[in-house]
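1. build the 3D model from these lines:
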Amino acid sequence: MTSISTLTLNPTIDVAYEVGRVFHTRKMRTEAEFYSPGGGGINVARVFVRLGGNARSYYASGGATGPALDGLLDLHQLVRKRIPIQGPTRVSSAVLEQESGKEYRFVPQGPTFSPAEWQACLEQLAHAQGDYLVASGSLPPGVPEDFYARVAEIMAERGIPLVLDSSGAGLSGGLSRGGVFLIKPSIGELRQLVGKDLTDPGAVSEAAMHIVRSGQSRYVAVTLGHEGALLATADGPRFLPAVQVDAKSAVGAGDSFLAAMVFALSCGWTIDDAFRFGVAAGAAAVLNPGHDLAQADEIRRLYPGVPQPS
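-> The predicted model follows:
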């Protein structure tokens, strides 16, 4: 059976609410309250397991909210390896305003790590197993910018390809020594990485292809929101349009995309078909409220309608 490990340095307890209308100052009573374990790597593991694979989640957590995250992970029956830290696990909120259909998201920065804490994360990864290691999410304060590059080196020694989904310093630092298997930036994250506006498709393709040609990452999958996604490989760039669905939330679409793409690759699919499967999963994710991520049956239902990339 296919298997991966995931790393989430900065996990969250994701809280989703609905309110009739958002007002300042006034107390607002919420409906449809929902709690779920979150953070990039944890979300990837949730979708990967739904698709039929095995995933072990490595994550750092602490403070009074740490045990609550542990309990949520157990409710989702995820195999987990907690790396204890002193600071409290963050709590993120998504509020859906029923009147407008708009969603408001509040995401804390996360706890500050000591050197001993982030080094303990690296030590735990020396035991990671699986077809891939997916390191996903932001770098918490106190963690060095080249942390994910160090992870890539540890995984190279173990013969495990690194899939990286981060932003800002986490992404640029992770690519600084090359050798990453796959990165999945959003268009905004790619713009931040290269320091350019990338206002036309040709500029996006060229930026992604530069990362491939320079040896920083073998593959680059750029998610473009409602415009679709782009994949850069040594054979050149190719594009897929977004699947047209009735979107309810954008939360978790990128994580669902990545989980499905890695699942397909771990099953031996071609990179193009894995890319198509990822696009189907991104569309499946937005069909659901923000806490739910993509469901396996929806991914497989949408996949046949995704064309070959061009």
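2. going forward, measure contacts between C-alpha atoms and count neighbours the same way
-> Fine.
3. show me the strands in the stretch 201-310 of the chain, by range?
-> Counting by DSSP state E, counting those that start in this stretch, the stretch 201-310 of the chain has strands at residues 217-223, 229-233, 236-240.
4. let's have the ones you listed in JSON lines, adding distance to residue 27.
-> Formatted as JSON lines, these follow (distance: least, CA to CA, whole Å):
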{"stretch": "strand 217-223", "distance to residue 27": "37"}
{"stretch": "strand 229-233", "distance to residue 27": "40"}
{"stretch": "strand 236-240", "distance to residue 27": "44"}
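5. the ones you listed: which one's closest to residue 251?
-> strand 217-223 (13.5 Å; CA to CA).
6. what residues does the closest one touch?
-> When contacts are defined by CA atoms under 8 Å, 6 or more residues apart in numbering, strand 217-223 is touched by residues 175, 178-187, 190, 208-209, 211-212, 229-234, 254, 275.
7. return the distance of stretch 43-62 from the chain's centre.
-> 11 Å (CA atoms, centre = their mean, to the nearest Å).
8. for comparison, sequence B:
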Amino acid sequence: MPHIVTLTLNPAIDVATSVPEVTPEHKLRCGPVRRDPGGGGINVARVVRELGGDSIAVYTRGGATGSLLEELLEEKGLLRRSVALQGATRESFTVAEGAGAREYRFILPGPTLSEPEWQRCLDALEDVAVGAAFIVASGSLAPGVPEDFYARVARLAKRLGVRVVVDTSGAPLRAALEEGVFMAKPNRRELRDLSGVSTEDFATQAAAARELVARGRAEVLAVSMGAEGALVTTSTAQFRAAPPPVETRSSVGAGDSFVAGMTLALTRGQPPRTRCAGASPAARPRCSPRARTCVSGRTWSGSSPW
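-> Reported below is the predicted structural model:
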């Protein structure tokens, strides 16, 4: 089976802990600390591997935190290709509060990449993506990286004959969709930004998704809706996937797990409902142990999109 290549321009060490209550000014005594290798593409590659697929992660790393990232990925046994940076890999910090497990997430900006550094990322991607089934470009762009970087990835993928999946936001997402991708996974807020539709009405959101697909921005548009599941749209059909009842522990990495499940199911040539359902168990093994299941494979409307 062809492999899946993921790209992470701005990876992180994900630090997770808990406190009884978040209050200003006082020292907050934290519980046990967990550190995981993180960032969109790294999360996707890890979940693909946990589900029995073949993945190669391309990512940046620098400084002492970059060395820790390498150690953590080595422990996970992940196939990978790193690009060395002058700047240090960032950290992200998540604090769960009390029994209700409300989450507070703090995201640092990451190192600034020079043009030679981000160009080396494209070169490394081209090296490992030959013969791949998919390139998954996921996560935010590091400072210094041009907004059209994921559009450049899409052009590279077309030249290699590889389908590309993009999961990002803002100007980088718009630029990638202008170039055209196989699949994109915006959330509802990102769908509003792309379409200019401000309403939360589901029918209006579904129409906005169909319009983006009809304009050739993506062959598949998978809109994640948190606890409400996901909406999958193609040129011939539209499916709504509803989440099964699960214990919610954390939303961190759930979207990346959804992308991993969908992409792996596509690689395996599974039928449409199985592809949507494949994203459901993917959210559970996640990259750290506090997962939220995203979707199941219930058909909303239309015929098979694949």
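9. so after superposing, what's the score?
-> Superposed pair, TM-score by TM-score structural alignment, normalised by the length of structure 2: 0.91. Supporting alignment: 299 aligned residues with a CA RMSD of 2.1 Å.
10. sorry, back to before: PyMOL command for the buried members of the contacts of strand 217-223 of structure 1?
-> Command for PyMOL, covering only those of the contacts of strand 217-223 of structure 1 found buried under the criterion 16 or more other CA atoms under 10 Å:
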select buried, resi 175+178+179+180+181+182+183+184+185+186+187+190+208+209+211+212+229+230+231+232+233+254+275
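11. which residues of the stretch 101-250 of structure 2 fall in helices?
-> Ranges of helices in the stretch 101-250 of structure 2, per DSSP state H, counting those that start in this stretch, are 115-129, 149-160, 170-179, 188-195, 202-214.
12. what would those helices look like in TSV with distance to residue 100 of structure 2?
-> Below are the helices of the stretch 101-250 of structure 2 laid out as TSV (distance: least, CA to CA, whole Å):
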stretch	distance to residue 100 of structure 2
helix 115-129	41
helix 149-160	38
helix 170-179	31
helix 188-195	25
helix 202-214	29
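13. figure out which of those helices is closest to residue 282 of structure 2.
-> It's helix 188-195; of the helices of the stretch 101-250 of structure 2, that one is closest to residue 282 of structure 2 (CA to CA) at 20.5 Å.
14. so the closest one versus strand 218-224, what angle?
-> 140 degrees (axes from the mean of the first three to the mean of the last three CA atoms, to 10 degrees).
15. I'd like the distance between the residue positioned nearest the centre of structure 2 and residue 115 of structure 2.
-> Geometric centre of structure 2, nearest residue: residue 256, 3.5 Å, by CA atoms, centre = their mean. For residue 256 of structure 2, the distance to residue 115 of structure 2 (CA to CA, to the nearest Å) stands at 27 Å.
16. and for residue 128 of structure 2?
-> 21 Å.
17. residue 258 of structure 1 maps to what in structure 2?
-> Aligned by TM-score structural alignment, residue 258 of structure 1 pairs with residue 259 of structure 2.
18. so for residue 128 and residue 115 of structure 2, which sits in the more crowded spot?
-> residue 128 (19 against 12; other CA atoms under 10 Å).
19. can you pull the contacts of that one?
-> By CA under 8 Å, 6+ apart, residue 128 of structure 2 lies in contact with 5, 56.
20. kindly report the same for residue 135 of structure 2.
-> So residue 135 of structure 2 contacts 4, 5, 6, 7, 129, 157, 162, 163, 164, 165 (CA under 8 Å, 6+ apart).
21. of these - the most surrounded one?
-> Going by other CA under 10 Å, residue 7 tops the contacts of residue 135 of structure 2 with 31 neighbours.
22. thought that one was touching residue 125?
-> Yes - with contact defined as CA atoms under 8 Å, residue 7 of structure 2 reaches residue 125; the gap is 7.4 Å.
23. now do the shared contacts for these two.
-> Each of residue 58 lies in contact with both residue 7 of structure 2 and residue 125 under the rule CA under 8 Å, 6+ apart.
24. state the distance from residue 162 of structure 1 to residue 50 of structure 1.
-> 21 Å.
25. picking up where we left off before, contacts only, for the residue nearest to the centre of structure 2.
-> Residue 256 of structure 2 makes contacts with 40, 41, 43, 44, 138, as judged by CA under 8 Å, 6+ apart.
26. the third one is in what secondary structure piece?
-> Element membership for residue 43 of structure 2 (DSSP states H and E) is helix 40-50.
27. quick one: list the elements packing against that helix.
-> In terms of contacts (3 or more CA pairs under 8 Å, 6 or more residues apart in numbering; DSSP states H and E), helix 40-50 of structure 2 is packed against strand 4-8, strand 55-61, strand 134-138, helix 254-267.
28. single out the most deeply packed of those.
-> Burial of the helices and strands packed on helix 40-50 of structure 2 is given as mean neighbour count (mean count of other CA atoms under 10 Å); strand 4-8 ranks first at a mean of 29.
29. how close does that one sit to structure 1?
-> Its matched residues in structure 1 lie on average 0.4 Å from strand 4-8 of structure 2 after superposition (mean CA distance after the TM-score superposition for structure 1).
30. okay, that strand sits on what stretch of structure 1?
-> The aligned range for strand 4-8 of structure 2 is 4-8, by TM-score structural alignment.
31. starting at the chain centroid, how far to the matching stretch?
-> Put simply, stretch 4-8 of structure 1 sits 10 Å off its chain's centre (CA atoms, centre = their mean).
32. and if you look at stretch 156-174 of structure 2?
-> Here the centre of stretch 156-174 of structure 2 is set off from its chain's centre by 12 Å, with CA atoms, centre = their mean.
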